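Engineer: pasting the sequence and the predicted coordinates here, then a few questions.
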Amino acid sequence: MENGYRVGCCLAFVVVGLLSLAASPEPAKDGGATETKTVAARDGAPMILIVPGAFKMGSQDGLPNERPEHQVQLDGYYIDQYEVTMSLYRKFLESGKHDSPPTWDDEAATTVGDRPAVGMRWADAAAYCEWAGKRLPTEAEWEKAARGTDGRRYPWGHMQPFVDIANYNRGVWVNETVTLVPVTSGLEGMSVRHGLKTGGKSPYGLAHMAGNAAEWVSDWYDREYYQQSPEKNPTGPSKGEKRVIRGGSWADLPPALRVTARFSAEPEFEDRAIGFRCAMAADK
């Protein structure tokens, strides 16, 4: 997202659209997710343990900012199984420690609080995670949780997205009820109209790592960072003008939903396509 989330995604479609539409191999089997553990964090949100180990980050087939593909070693960490919901974010606002984002709809948070909280600036997302005793995930943590260790293109494998497994390409914003889907959808056998099926999960069991809401992560953005990033526990550049956004959203086409796709926006940028999830160290 060189000039904002929507513009960056459109540029990505032109460059990598043909790659995503090409014939793909069968989906990967387990993504290396040989051990998982769920815990409830301070805000009550279930978190998944991502065990220590290496994975391949980036892609030689994507945009220049996704290259080179490189091995990254991460310590163990927990990450939210679901995107932070409107109901959870409302509890945070009710604590009186933060102002509501400009696009916040308190009525929607009451009636469809199971939808992801969207419209947050980077600082809004970071403040929530701090309130919950957590933090935003690093870009590397986010990508490993989304793709596992087998180099898959999307959280569910290599095959192209379709409406049963991802909430994407919805056109213009209508409202939270119509445009977004519940963060836990797909895990209770809900219909395509009201939710997604289990095939959209990542190898570690995380939901909506592609589509629904794109997600802020902690890192500053540098298009050439992969050329110099450390092999162990990379946290991004020490400073910058933009923050990284990952995962694609309800508004995006398939190329932006790839697990390696990197976009960026100024921290003050706000859009109903962008939400977040939190992480924390495994030793907490």
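Structural biologist: Done, it's in.

Engineer: only C-alpha atoms for contact and neighbour calcs from this point on.
Structural biologist: Will do.

Engineer: top strand in this structure by residue count?
Structural biologist: strand 214-220 (DSSP state E).

Engineer: packing partners for that strand?
Structural biologist: Contacts of strand 214-220 with other secondary structure elements, assessed using 3 or more C-alpha pairs under 8 Å, 6 or more residues apart in numbering; DSSP states H and E, are made with helix 122-131, helix 139-147, strand 243-246, strand 274-275.

Engineer: and the ones you listed: which comes nearest residue 263?
Structural biologist: Nearest to residue 263, of all the helices and strands packed on strand 214-220, is strand 243-246, at 5.2 Å by C-alpha to C-alpha.

Engineer: and the closest one, what does it pack onto?
Structural biologist: In terms of contact count using 3+ C-alpha pairs under 8 Å, 6+ apart, strand 243-246 is assigned the packing partners helix 139-147, strand 214-220, strand 263-265.

Engineer: give me the element residue 73 is part of.
Structural biologist: When secondary structure is defined by DSSP states H and E, residue 73 falls within strand 70-74.

Engineer: contacts for that strand, please.
Structural biologist: Residues external to strand 70-74 that are found in contact with it (C-alpha atoms under 8 Å, 6 or more residues apart in numbering): 52-58, 140-141, 226, 230-234.

Engineer: included below, for side-by-side comparison, is a second structure:
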Amino acid sequence: MNPLAERLPVMVVIPGQTFRMGTPARETSELARRYGGTRESYHEETPQHEVTLPAFAIAQTPLSAALYAYAVAAGAVPPPPIWRGPLPPPAIASLPVTDINWHEARAFCAWLSCQPDLTVRLIDASGRPLPPPQRLHFRLPTEAEWEHAARGVDGRRFPWGDEFHPHLANTRESGRAAPNPPGAYPGGRSPYGIEDMAGNVWEWTASLDQPYPYRPDDGREDPNAPGRRILRGGCYANPHGYARCACRFRLQPALRNQFLGMRLALSVE
């Protein structure tokens, strides 16, 4: 067995179905009162609309520094500057990899997809094992896939519901002030059992920064198109308003910092 398989996160299959994406326009004034800014600053999340996606798989946890280190050793990606060398310091090896840009996140996915004799553990939302796809094509999730995995179909504000609870996520309110290892917030899992989709580290998605409604065929999923790419989830340094499932953040794809990480996705159809 390829030793990489032991480092791979469990992949959870999200069923193909319709979900509510974004924020209702009527809620923008409330969001501004609760989290700051103006109602206009939340318009990028509107209108809330229905999106239908095919089934896909997404990692139950963010990508670890230890797994990313294999691609660094192979020369597929450079070491994150925060490592100050070719290997992650032991204290952060099990934590989410950070300080990577969008191009490096995609390069890691491409490298991982080419590894021979690689197996992955695939489960459904109840934890039932599923047969893996014949071909493992790892990639970044689209922002629609990310949001569906984070909130389910009912348009909830956070992965666990509509009200924030500081003991369910690693945001500024938690006081942790650093990324957390897998399993630190089991009560904060999404309806599909996905961990750390509120807080911890920002996660790159495949998608360009374009206005709603979301349409996968309008060019926003073109990997060669110039422009800012969407990140999701908030991080440990942000107040919890950024950890809402509908919150959209965007950066130029070459930018990096200690708050930016990634999560694997996998096509299953």
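Structural biologist: It's in. Every value quoted in this text rests on a predicted model; they were computed, and no experiment measured them.

Engineer: mind checking the TM-score on these two?
Structural biologist: Put the two chains on top of each other and the TM-score (TM-score structural alignment, normalised by the length of the second structure) is 0.76; 224 aligned residues with a C-alpha RMSD of 2.4 Å.

Engineer: average offset between the strand holding residue 73 of the first structure and the second structure?
Structural biologist: The superposed strand 70-74 of the first structure is, by mean C-alpha distance after the TM-score superposition for the first structure, a mean 0.4 Å from where its aligned residues fall in the second structure.

Engineer: pull the number of nearby residues for residue 84 of the second structure.
Structural biologist: Here the neighbour count serves as a burial measure; for residue 84 of the second structure (other C-alpha atoms under 10 Å) it reads 10.

Engineer: separation between it and residue 195 of the second structure?
Structural biologist: For residue 84 of the second structure, the distance to residue 195 of the second structure equals 28 Å [C-alpha to C-alpha, to the nearest Å].

Engineer: got it, and residue 32 of the second structure?
Structural biologist: Taken as C-alpha to C-alpha, the spacing of residue 32 of the second structure relative to residue 195 of the second structure amounts to 27 Å.

Engineer: these two - which one has more neighbours?
Structural biologist: The residue with more neighbours, out of residue 32 of the second structure and residue 195, is residue 195; 25 against 16, by other C-alpha under 10 Å.

Engineer: which residues touch the alignment partner in the first structure of the more buried one?
Structural biologist: Aligned by TM-score structural alignment, residue 195 of the second structure pairs with residue 207 of the first structure. Listed by C-alpha under 8 Å, 6+ apart, the contact set of residue 207 of the first structure reads 81, 82, 83, 183, 184, 200, 201.

Engineer: among the residues you listed, which pair sits farthest apart?
Structural biologist: For those, with distances taken as C-alpha to C-alpha, the pair at the greatest spread is 83 and 200 (13.8 Å).

Engineer: find residues that contact each of these two.
Structural biologist: With C-alpha under 8 Å, 6+ apart applied, the overlap between the contact sets of residue 83 of the first structure and residue 200 consists of 207, 208.

Engineer: check contacts around the aligned partner of residue 171 of the second structure in the first structure.
Structural biologist: Using TM-score structural alignment to pair residues, one finds that residue 171 of the second structure aligns to residue 168 in the first structure. With C-alpha under 8 Å, 6+ apart as the criterion, the residues that contact residue 168 of the first structure are 211, 212, 248, 249, 250, 251, 252, 253, 254.

Engineer: residue contacts, the residue nearest the centre of the second structure?
Structural biologist: Nearest to the mean C-alpha position of the second structure, counting by C-alpha atoms, centre = their mean, stands residue 203 at 4.2 Å. Under the criterion of C-alpha under 8 Å, 6+ apart, the contact list for residue 203 of the second structure reads 231, 232, 233, 260, 261, 262, 263.

Engineer: how about the residues you listed in a markdown table, adding neighbour count and distance to residue 104 of the second structure?
Structural biologist: A markdown table is the format used below for the contacts of residue 203 of the second structure (neighbours: other C-alpha atoms under 10 Å; distance: C-alpha to C-alpha, whole Å):
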| residue | neighbour count | distance to residue 104 of the second structure |
| --- | --- | --- |
| 231 | 27 | 14 |
| 232 | 29 | 17 |
| 233 | 29 | 19 |
| 260 | 23 | 11 |
| 261 | 28 | 10 |
| 262 | 28 | 10 |
| 263 | 25 | 13 |
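
Engineer: closest one of those residues to residue 48 of the second structure?
Structural biologist: Taking C-alpha to C-alpha as the measure, residue 48 of the second structure lies nearest residue 232 of these, at 16.6 Å.

Engineer: so who does the equivalent of residue 236 of the second structure over in the first structure touch?
Structural biologist: In the first structure, the residue paired with residue 236 of the second structure is residue 250, using TM-score structural alignment. When contacts are counted by C-alpha under 8 Å, 6+ apart, residue 250 of the first structure touches 167, 168, 169, 170, 171, 179, 180, 211, 212, 213, 273.

Engineer: filter those down to the ones in helices?
Structural biologist: With helices defined by DSSP state H, the entries of the contacts of residue 250 of the first structure inside them are residue 179.

Engineer: and the contacts of residue 250 of the first structure, which two are furthest apart?
Structural biologist: Across these, the longest distance by C-alpha to C-alpha is 13.7 Å; it joins 171 and 213.

Engineer: more neighbours, the two?
Structural biologist: It is residue 213, of residue 171 of the first structure and residue 213, that has more neighbours when counted by other C-alpha under 10 Å, with 33 against 11.
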